[in-house]
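Participant: here's a sequence, model it:
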Amino acid sequence: MNEPVDNRDNTAATSRLADAIRDVKNAFADRDDVVVDIREAQLTRLELLADDLKQVFADIPNDDERFDLAISSGSQPRLWIDSVAHVTMGRDRRTYRFLRDTRLGRVVLCESTDLSRVAEQVTRYIAGRMIERQRMLEGDVDLVRTDADEDDIVEDGETGGRTGGFLRGVGMVLLGGLVGAGLILLLASALGTGFSL
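Facilitator: Down below sits the predicted model:
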């Protein structure tokens, strides 16, 4: 015969499951709170840096629209200096990382926990970009040379960009073909097979 199911066992299992669900929800909420706290701490640090740089941005001439002091939110908040340079926080959430995007990838211009040091480097970056622009407007073809710009600079007498690299590559292939054909002819004559092209 079938014995009746004890409702007390069923309620205890449901109670344990409800307790487990509540514990998991609390753990998720705690983790979400930590993530939100970290983002808010990053935003606060970037806002402090932005406050330090406000006077620098106020001194930029109105006709130079390349620079824009703006904080973007998201999973990784960033303080944008211009379209290619920004400051973000490092993995430890205390280190400022001043980065610039180049054609070859991202370059670290400064990395420090010292707010004033990062503000100084950003100020120097802005000054360098302004001098570079001024020299270009005056017709000076030699750009201001910075460590981050070395991949953009073409030395006198060199062919710049992709065209020069392509032509050098084609020349190397042709030279290799000529050397290879010469070696084949030399080997053929040495073996006396009478091989000819």
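Participant: please make it C-alpha for all contacts and neighbour counts, starting now.
Facilitator: Fine.
Participant: name the helices or strands packed onto the host helix or strand of residue 17?
Facilitator: Element membership of residue 17 [criterion: DSSP states H and E] is helix 7-58. If you count contacts as 3 or more C-alpha pairs under 8 Å, 6 or more residues apart in numbering; DSSP states H and E, helix 7-58 packs onto strand 67-72, strand 78-82, strand 85-89, helix 115-137.
Participant: so which of the ones you listed is the most packed in?
Facilitator: The highest average neighbour count among the helices and strands packed on helix 7-58, using mean count of other C-alpha atoms under 10 Å, belongs to strand 85-89 at a mean of 23.
Participant: tell me what it is packed against?
Facilitator: When contacts are defined as 3+ C-alpha pairs under 8 Å, 6+ apart, strand 85-89 sits against helix 7-58, strand 78-82, strand 96-102.
Participant: also this sequence, please, to line up against the first:
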Amino acid sequence: MADAQNKIIGAEQARPMRLRDALRQARIEAADRTGVVVDLRDAEIARLEILNEALDPLFAEIPDGVDLFDRGLSQGDTPRLWIDVVAHVMMGRDKRIYRFVQDTRFGRIVIAESHDAAAMVDAITDYIARRLIEREHALTAATPVPMQPAVAEKPRLGGIGIFVLGFIAGALALFALALFAALRQV
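Facilitator: Presented below is the predicted three-dimensional model:
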């Protein structure tokens, strides 16, 4: 009788897995198996895709007007999941550990490392929150330049006026020089 009750309780507690959860679990298992076998690069990409899917709810919460973050998976020599221009997730040397790094002017710093995708989602959430706060501070610190009252300027001579003035001054100087030379010969 106790076995029957345990089976009933176990059936009630076991809820059907959603297809998305089952696919995620299958990808994790495949990535783990692939990481041990030959094709480590495919395992890296698969694990980064798993993390990318886990970040979907986080990026859905970012306000529409914020364009700081540009998430994407690059599949170069070293596959990376980019969070923004300076921060990305790559796989560690053993191809099973996630490494969240940020490029700074002083070099690359490691923000977080973990085997668990959920721990990486938490670290990326903290990073995004800090970046959003930095953005708010930058926007509030930028004070608008006060408008200066327009002062009526004196009218200036244009380009033609300066030319005419120079021509007259040159003619007077030439006349004065000719007069001086004529008086000197007499």
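Participant: would you turn the helices and strands packed on helix 7-58 of structure 1 into a markdown table with distance to residue 16 of structure 1?
Facilitator: Output for the helices and strands packed on helix 7-58 of structure 1, formatted as a markdown table (distance: least, C-alpha to C-alpha, whole Å):
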| stretch | distance to residue 16 of structure 1 |
| --- | --- |
| strand 67-72 | 44 |
| strand 78-82 | 44 |
| strand 85-89 | 42 |
| helix 115-137 | 50 |
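Participant: closest to residue 167 of structure 1 out of the ones you listed?
Facilitator: Residue 167 of structure 1 sits nearest to helix 115-137 of all these, at 28.3 Å, using C-alpha to C-alpha.
Participant: okay, and the helix or strand following that closest one goes to which residues in structure 2?
Facilitator: Downstream of helix 115-137 of structure 1, the next assigned helix or strand under DSSP H and E is helix 161-191. Per TM-score structural alignment, helix 161-191 of structure 1 has no counterpart in structure 2.
Participant: identify each buried residue in helix 161-191 of structure 1, please.
Facilitator: In terms of neighbour count (16 or more other C-alpha atoms under 10 Å), helix 161-191 of structure 1 has its buried residues at residue 185.
Participant: stretch 31-39 of structure 2 now?
Facilitator: For stretch 31-39 of structure 2, the neighbour count (16+ other C-alpha under 10 Å) marks 31, 32, 34, 35 as buried.
Participant: what's around residue 113 of structure 2, how many residues?
Facilitator: If you count neighbours by other C-alpha atoms under 10 Å, residue 113 of structure 2 ends up with 19.
Participant: ok, it touching residue 91?
Facilitator: No. Counting by C-alpha atoms under 8 Å, residue 113 of structure 2 stays clear of residue 91, with 9.3 Å between them.
Participant: where does stretch 161-181 of structure 2 end up in structure 1?
Facilitator: The aligned range for stretch 161-181 of structure 2 in structure 1 is empty, by TM-score structural alignment.
Participant: now the residue nearest the centre of structure 1. Nearest residue, chain neighbours left out?
Facilitator: Closest to where the C-alpha atoms of structure 1 average out (C-alpha atoms, centre = their mean) is residue 106, at 3.7 Å. Nearest in space to residue 106 of structure 1, with sequence neighbours left out and distances taken as C-alpha to C-alpha, 6 or more residues apart in numbering, is residue 100 at 5.6 Å.
Participant: I'd say that neighbour and residue 122 touch.
Facilitator: No. Residue 100 of structure 1 lies out of contact with residue 122 (C-alpha under 8 Å); the separation is 10.8 Å.
Participant: good, we can wrap up now.
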